[in-house]
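K.L.:
Got a predicted structure here, sequence first:
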Amino acid sequence: MIVDKVSGVEVVLPFDELTLAWPCLVGADVVRVERSENTTWLVGGPGGMFAVRRYRDGYVDMGSIRSELRLMQLAKDALPIEIPGVVPTRRGEEVLHCFDGLYVVFTLLPGEMATQSDIVAEASRIGEMAALLHRSGEDLDRTQQTRWSWDAAALTGEAPRWGSWQPAFAHEPRSYEIVAAAQGEVEAQMGVASRGESAYGLLHADLRAANLLVHEGALTGIIDFDDCGFGWYVYEAVASLSFYETSPDASRFLRGWLAGYAQVRVLSEESLALLPTLVIYRRLLLTAWLLGHPHVAVPGVDRYRFGIDTADLADRYLRDPYDIERLLAT
């Protein structure tokens, strides 16, 4: 039995079955347990260091996982930075169906998790890598993909991807009213936004600091493709701003990201005009995510302050849904 050091909950890792499938795990010890959408064990032993992921029941299916792994391989081939490799089982399979769920083993990359200052300094590079990733994703046949879409349904549909944001403002009626109005505008804007091939496609969708690796301040790797899905390409920039939307460096990061992206792919004025809408969209997704993940510590995030700042952003957005500089102004 293994205890998750974050939540204190005992979790079972079927090592007998896993080591039979992946001999490289023989003799490995659990170094750390991470729980978010899925559960990931970082293990190390004679065979090396690996990340063992168990996918959350109902979050993805086998086809969706295979699409994720395919995008990772395309990224590995196309990007001049590190992408985790998938370790095949002794039978050559990428995914193992154990008695308690679906497992994948990834190679563990060197480097440190990026900080806010890191992503600001490397904004242009992050934008460039995002563009290369998007170009790689175009090689996947959309009709064969089972990944979800980061569109209005993921926020307001019958089964919101990360749950509901509304309880966060249950005791703040004025803030609730403002945020609800902003959500309505977000739905309207996303409803008419182009989904043409130049504007909309397969994304990593979570290129925030926690999923970027750096060494001596330089971007060296991208991890955690488990939220990849279809969306507007500019959403990738917004996702990188996650939890830092009200930082004094937010506008600077966005300008750098867009400059780096433009070195590889062109974004239309229509796509750029969607940025403020996607900032609010992401902020509401994150509000729901925080509610559903009380056990996860997010560096630098005050959960109470996050709600206050979200309502302030929503109010600015309603005053002008197209002015990204005003929205991100501090």
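P.N.:
Sure thing, it's come through.

K.L.:
rest of the way, CA atoms for contacts and neighbours
P.N.:
OK.

K.L.:
what about Cys98, neighbour count?
P.N.:
Counted with other Cα atoms under 10 Å, the neighbours of Cys98 add up to 12.

K.L.:
what residues are up against it?
P.N.:
Cys98 makes contact with Glu17, according to Cα atoms under 8 Å, 6 or more residues apart in numbering.

K.L.:
swap in Gly260?
P.N.:
Ala123, Ser124, Arg125, Ile126, Gly127, Glu128.

K.L.:
what about it, helix or strand, and which?
P.N.:
Per DSSP states H and E: Gly260 is located in helix 250-262.

K.L.:
Next, the buried residues of that helix.
P.N.:
Buried positions in helix 250-262, judged by neighbour count with 16 or more other Cα atoms under 10 Å: Ala250, Ser251, Phe253, Leu254, Arg255, Gly256, Trp257, Leu258, Ala259, Gly260, Tyr261.

K.L.:
I figured the first one hits Ser240, correct?
P.N.:
No: Ala250 is not in contact with Ser240 according to Cα atoms under 8 Å; the separation is 9.9 Å.

K.L.:
So Tyr59 versus Arg147, what's the distance?
P.N.:
Computed as Cα to Cα, to the nearest Å, the Tyr59 to Arg147 distance reads 11 Å.

K.L.:
what do you get for Arg326?
P.N.:
Counting by Cα to Cα - Arg326 and Arg147 are separated by 33 Å.

K.L.:
quick one, which of the two is more surrounded?
P.N.:
Arg147 (21 against 16).

K.L.:
show me the contacts for that one.
P.N.:
Going by Cα under 8 Å, 6+ apart, the list of residues near Arg147 reads Ser64, Ser67, Glu68, Cys228, Gly229, Phe230.

K.L.:
I'd guessed the fourth one sits against His204; true?
P.N.:
Yes: with the criterion set as Cα under 8 Å, Cys228 and His204 qualify as a contacting pair; they are 4.3 Å apart.

K.L.:
Compare those two (neighbour count), which wins?
P.N.:
Shown here are Cys228 and His204; by other Cα under 10 Å, His204 has more neighbours (27 against 23).

K.L.:
try this one next to it:
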Amino acid sequence: MDASATGYPLPPSEVTGRLGVQVEGYLGGRANTQWLVTAAGSPLVLRRYPAEPLGDVGYELSVLRRLNAMGWPVPVPVDDPIDVDGHTWCLFSRLSGASRTVADPKAEQRARGRLLAELHADTETLGDLGQRPGWHRAEAVVADSELYRGLAAYQRLFPWQARLLRWHAERAHERFDALDLGNRCLIVLHSDFNARNLLFQNGKLTGIVDFESTHLNHRASEFALAWQGRYDEVLHGYEEVRPLDEVDRALLAPTLWSWVLLGVAENIRRMTSDSIEPHGFDWQVGRLLRRSPLMGSEAAPYPGN
């Protein structure tokens, strides 16, 4: 069977042969690519990691195994990963259910916040795993001198966007420095706790997927994607289970801005070296301009508008 016969890309025959699987369907993906497969009649999922994974793959697999042992419905690796064709490949258990249609967005957000708080009660026990190789705490992103050197070069291409990005980077850096974070408890984050990554069947949670960015960080960093500066009900639901403290609240804006700025320095380097077409970081700009009452003192509009 080849891609022309199926209408979708297929894994190399070396992969299917070594793992003893037959391809049933294609799930696609963003960073990771996945296929529905069977092995000896058992339904599984085959994942291909990008040539440069988002950090050490073994760390992600350890998180999944530990959460599965705690009773969470997460995809579990059924064997050690293999390296073929410049990529890492791994087989996972297949979860039932599907992401559900959201009829009441606010109710969904609040319920997701409560579920996230329950998950954090267990991921905070995984601190012995340490930091995932290749990842850093939120404050390190906006303390990176490469980011500011890049933004200085980028200002020649897009002056207004460069000023906006730099303002938020500097403001986040100031907020981190103003807080006593030295002995702050860090937890292992899911890092993409969106509705699409939760599976349900007959109203019951059957799966939490997409742990590709799991790493150790501040609890508030989890809200960068789960809240995004706009889905306030997620935070309200979370606090029904696990109230935020004063420092958590002070971290909401700077951890969000830090996450938005992640990878900007590398993108600028590639733009200025002609590796990619220069662009105005529209996605980042849109999210940095968001404001919520939950940001406290940082809820004031960007002064450069």
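P.N.:
Perfect, I can see it now. The shown structure was predicted, so the numbers you read here are calculated from the model rather than taken from an experiment.

K.L.:
sorry, back to before: pipe the contacts of Arg147 of the first structure into a markdown table and attach secondary structure and distance to Arg135 of the first structure per row.
P.N.:
What follows is the contacts of Arg147 of the first structure, written out as a markdown table (DSSP: H, G, I helix; E, B strand; the rest coil; distance: Cα to Cα, whole Å):
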| residue | secondary structure | distance to Arg135 of the first structure |
| --- | --- | --- |
| Ser64 | helix | 20 |
| Ser67 | helix | 16 |
| Glu68 | helix | 15 |
| Cys228 | coil | 14 |
| Gly229 | strand | 14 |
| Phe230 | strand | 13 |
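
K.L.:
Would you list the buried entries among the residues you listed?
P.N.:
Ser64, Ser67, Glu68, Cys228, Gly229, Phe230.

K.L.:
And those, which is closest to Thr220 of the first structure?
P.N.:
Among those, Cys228 lies closest to Thr220 of the first structure (Cα to Cα), at 19.6 Å.

K.L.:
Counterpart of the closest one over in the second structure?
P.N.:
The pairwise alignment with the second structure assigns Cys228 of the first structure to Thr214, based on TM-score structural alignment.

K.L.:
got the contact list for that match?
P.N.:
Counted by Cα under 8 Å, 6+ apart, Thr214 of the second structure has contacts Glu60, Val63, Arg132, Val188, Leu189, His190, Ser191.

K.L.:
Might you report the residue contacts of the residue nearest to it when sequence neighbours are not counted?
P.N.:
With Cα to Cα, 6 or more residues apart in numbering as the measure, His190 is the residue that lies nearest to Thr214 of the second structure, at 4.8 Å, once sequence neighbours are left out. His190 of the second structure makes contact with Asp210, Phe211, Ser213, Thr214, His215, Glu222, according to Cα under 8 Å, 6+ apart.

K.L.:
Report whether the expected contact of the second one with Asn194 is present.
P.N.:
No: judged on Cα under 8 Å, Phe211 of the second structure makes no contact with Asn194 at a distance of 11.4 Å.

K.L.:
Dump the contacts of Gly260 of the first structure to TSV, plus secondary structure, distance to Glu112 of the first structure and neighbour count.
P.N.:
Shown next, in TSV, are these (DSSP: H, G, I helix; E, B strand; the rest coil; distance: Cα to Cα, whole Å; neighbours: other Cα atoms under 10 Å):
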residue	secondary structure	distance to Glu112 of the first structure	neighbour count
Ala123	helix	17	25
Ser124	helix	19	22
Arg125	helix	17	20
Ile126	helix	16	27
Gly127	helix	19	29
Glu128	helix	20	23
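
K.L.:
how about those, which pair is most distant?
P.N.:
Most distant of those, by Cα to Cα, are Ala123 and Glu128, 8.6 Å apart.

K.L.:
re earlier: what's the match for the residue nearest to Thr214 of the second structure in the first structure?
P.N.:
Checking TM-score structural alignment: His190 of the second structure goes with His204.

K.L.:
Please report the distance of its match from Tyr304 of the first structure.
P.N.:
28 Å.

K.L.:
does the spatially most central residue of the first structure count as helix, strand or coil?
P.N.:
Note on the first structure: the residue nearest the mean C-alpha position is Asp206, at 2.0 Å, using Cα atoms, centre = their mean. Of the three states, Asp206 of the first structure takes coil under DSSP: H, G, I helix; E, B strand; the rest coil.

K.L.:
Can you tell me how far it is from Ser175 of the first structure?
P.N.:
Asp206 of the first structure is 27 Å from Ser175 of the first structure, by Cα to Cα.

K.L.:
Helices of the first structure, residue ranges please.
P.N.:
Along the first structure, counting by DSSP state H, helices occupy 15-21, 62-78, 116-121, 123-137, 152-156, 173-192, 235-240, 250-262, 269-273, 275-292, 303-319, 324-328.
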